[in-house]
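S.K.: this is the structure alone, sequence omitted:
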């Protein structure tokens, strides 16, 4: 059977590459060096897990799905995936990528999810945006491992519940554990803490709700799903910032890991957001 070697949950800031490497040193933001150091330290948590395949969790930022037809949950099943969209290249400096897919695991996971009551959509023409490319840049910049991309709806109401994201994570974990292979699989997913996009709280010195951020990180780090399900609702996330619903993808990642303590936790306050980097090792810390 396959082995789940690591689960990583991270925020995805599209300006990371531009802020730390593509901008001349004298023009970089004050936090650039610290940000790069934190990302490179976080990268080592995936390298230490020595994965063969990456299950990547993210959300499409209305690049190919829209309010009139936005799948609740979707899995890609194709030999390779193009990235990046033009506006991401133009605005963020994210380069184009061609990522190898793992069609066998995609097919096995799709059937397993259907069998567990998750009616997934499937795409054979999926293009990857920065919710997955940003974690590739930060944790696996060589982009040398095959991926299984999973997209969730965190943007277009009506949205699934936080409990549904947790349950999906548990289902993905059981499928990985049953996958008939000796592959080492790591799951890497990105989402948000409190986040405001286009609203009055966007341009603060931190995320719009530092109290929510502190609680959210502590809940995830301790594996406290009971506290999350008791306190996190669509309404409470909207109160923390109009784009905070991306936190549900971080709940999903904790679902893959299980209700266990994280082995690695780091964070950084940046302009208008708090970055978070978290890793669980279900089989024990290989470091």
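M.R.: Sure thing, it's come through. Because the structure is a prediction, the values reported are computed rather than measured. Residues are numbered from 1 along each chain as shown.
S.K.: can we go C-alpha only for contacts and neighbour counts from here?
M.R.: Noted.
S.K.: contacting residues around the closest residue in space to residue 66 that isn't next to it in sequence?
M.R.: Distances taken as C-alpha to C-alpha, 6 or more residues apart in numbering place residue 156 nearest to residue 66, at 7.5 Å, with adjacent residues excluded. Neighbouring residues of residue 156 by C-alpha atoms under 8 Å, 6 or more residues apart in numbering: 66, 67, 70.
S.K.: out of the residues you listed, who's the most crowded?
M.R.: Ranked by neighbour count (other C-alpha atoms under 10 Å), these have residue 70 at the top, with 18 neighbours.
S.K.: my read: it touches residue 154, true?
M.R.: No: in this structure, residue 70 is not within contact of residue 154 by C-alpha atoms under 8 Å, at 9.9 Å.
S.K.: would you map the helices across the stretch 101-250 of the chain?
M.R.: Counting by DSSP state H, counting those that start in this stretch, the stretch 101-250 of the chain has helices at residues 103-115, 130-139, 162-178, 210-222, 225-231, 234-240, 247-257.
S.K.: output those helices in JSON lines; the columns should cover mean neighbour count.
M.R.: Output for those, formatted as JSON lines (neighbours: other C-alpha atoms under 10 Å):
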{"stretch": "helix 103-115", "mean neighbour count": "17"}
{"stretch": "helix 130-139", "mean neighbour count": "23"}
{"stretch": "helix 162-178", "mean neighbour count": "20"}
{"stretch": "helix 210-222", "mean neighbour count": "18"}
{"stretch": "helix 225-231", "mean neighbour count": "14"}
{"stretch": "helix 234-240", "mean neighbour count": "16"}
{"stretch": "helix 247-257", "mean neighbour count": "28"}
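S.K.: please compare the first structure with the one that follows:
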């Protein structure tokens, strides 16, 4: 499970770029998020063997991933997990990404990390089925004067063109353009889109098997995309 931390625990004085949570369990959300998002507590086992594999083999390869045994999963993790597995019975591995505080890795690095994580999962010896879920968003602006403009026109031209690229597997230019500065120009929260770029690194140019873009006056644009196992294992591109 890949998501950014929203300055709830990683802050200006301690901001890892990419961090794996490898404690025995992942719990959340933060107390203030229970009321803000109407969330229940989530407490789930962590798949420790695969987490250690990602860390150890990642260091041997191209990514020096950070790790921590002390963390809380915030709404970026808890919202999708609660919808996908309300039973809280499927082990997870939280992978925190820095999409909040510069310096933020460019889209190229998120894309490379997605590719690396896929390769590491494929070299894991255990007979384990793995689903990768990334949690991000399209244009977004929080606590700034532009919040009103998003309420009046939630779907921007950037959202429309980006959604077309995502849906049709046209990603090379999208990855190259996805720098912090470029994304920030569309709203101070838009760098959260970098977690989409991570997903594109995992799937390559394969088109999604299912997709839906939702938005409204009280809901910022959110794009949902799914690639099934057959597509990922060499299906239609």
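M.R.: Noted; the coordinates are in hand. The shown structure was predicted, so the numbers you read here are calculated from the model rather than taken from an experiment.
S.K.: and of the contacts of residue 156 of the first structure, the nearest to residue 56 of the first structure?
M.R.: Closest approach to residue 56 of the first structure among the contacts of residue 156 of the first structure (C-alpha to C-alpha): residue 70, at 18.6 Å.
S.K.: that closest one pairs with which position in the second structure?
M.R.: Matched to the second structure by TM-score structural alignment, residue 70 of the first structure sits across from residue 15.
S.K.: what of residue 59 of the first structure?
M.R.: Taking TM-score structural alignment, residue 59 of the first structure has residue 4 as its aligned residue in the second structure.
S.K.: give me the most central residue, the first structure.
M.R.: Among the residues of the first structure, the one closest to the centroid is residue 190, at 1.5 Å (C-alpha atoms, centre = their mean).
S.K.: counterpart of that one in the second structure?
M.R.: The alignment partner of residue 190 of the first structure in the second structure, by TM-score structural alignment, is residue 135.
S.K.: residues in contact with its match?
M.R.: Contacts of residue 135 of the second structure (C-alpha under 8 Å, 6+ apart): 1, 2, 3, 4, 76, 77, 80, 195, 196.
S.K.: translate the last one into the numbering of the first structure.
M.R.: Correspondence of residue 196 of the second structure to the first structure, assessed by TM-score structural alignment: residue 250.
S.K.: how about residue 87 of the second structure?
M.R.: So, by TM-score structural alignment, residue 87 of the second structure is matched to residue 142.
S.K.: circling back to that earlier point, what's the closest of the helices of the stretch 101-250 of the first structure to residue 271 of the first structure?
M.R.: Among these, if distance is taken as C-alpha to C-alpha, the winner is helix 210-222, at 12.6 Å.
S.K.: mean shift between that closest one and the second structure?
M.R.: Comparing helix 210-222 of the first structure with its match in the second structure after superposition yields a mean distance of 1.7 Å (mean C-alpha distance after the TM-score superposition for the first structure).
S.K.: what range in the second structure matches that helix?
M.R.: The aligned range for helix 210-222 of the first structure is 156-168, by TM-score structural alignment.
S.K.: distance between that stretch and the chain's centre?
M.R.: Here stretch 156-168 of the second structure is found 18 Å from its chain centre; the criterion is C-alpha atoms, centre = their mean, to the nearest Å.
S.K.: got it, and stretch 62-69 of the first structure?
M.R.: 19 Å.
S.K.: quick one: the residue sitting furthest away from the middle of the second structure from residue 146 of the second structure, how far?
M.R.: In terms of distance from the mean C-alpha position of the second structure, residue 152 ranks first, at 26.6 Å (C-alpha atoms, centre = their mean). According to C-alpha to C-alpha, to the nearest Å, residue 152 of the second structure and residue 146 of the second structure sit 10 Å apart.
S.K.: which non-adjacent residue is nearest residue 3 of the second structure?
M.R.: That would be residue 135: by C-alpha to C-alpha, 6+ apart, it lies 4.9 Å from residue 3 of the second structure.
S.K.: for the one you found, give its distance to residue 99 of the second structure.
M.R.: Taken as C-alpha to C-alpha, the span from residue 135 of the second structure to residue 99 of the second structure is 11 Å.
S.K.: next: residue 26 of the second structure.
M.R.: With C-alpha to C-alpha as the criterion, residue 26 of the second structure and residue 99 of the second structure are 21 Å apart.
S.K.: same check, this time on residue 10 of the second structure
M.R.: Distance, residue 10 of the second structure to residue 99 of the second structure, using C-alpha to C-alpha: 11 Å.
S.K.: quick one: which of the two has more around it?
M.R.: Set side by side, residue 10 of the second structure and residue 99 show more neighbours around residue 99, with 26 against 18, by other C-alpha under 10 Å.
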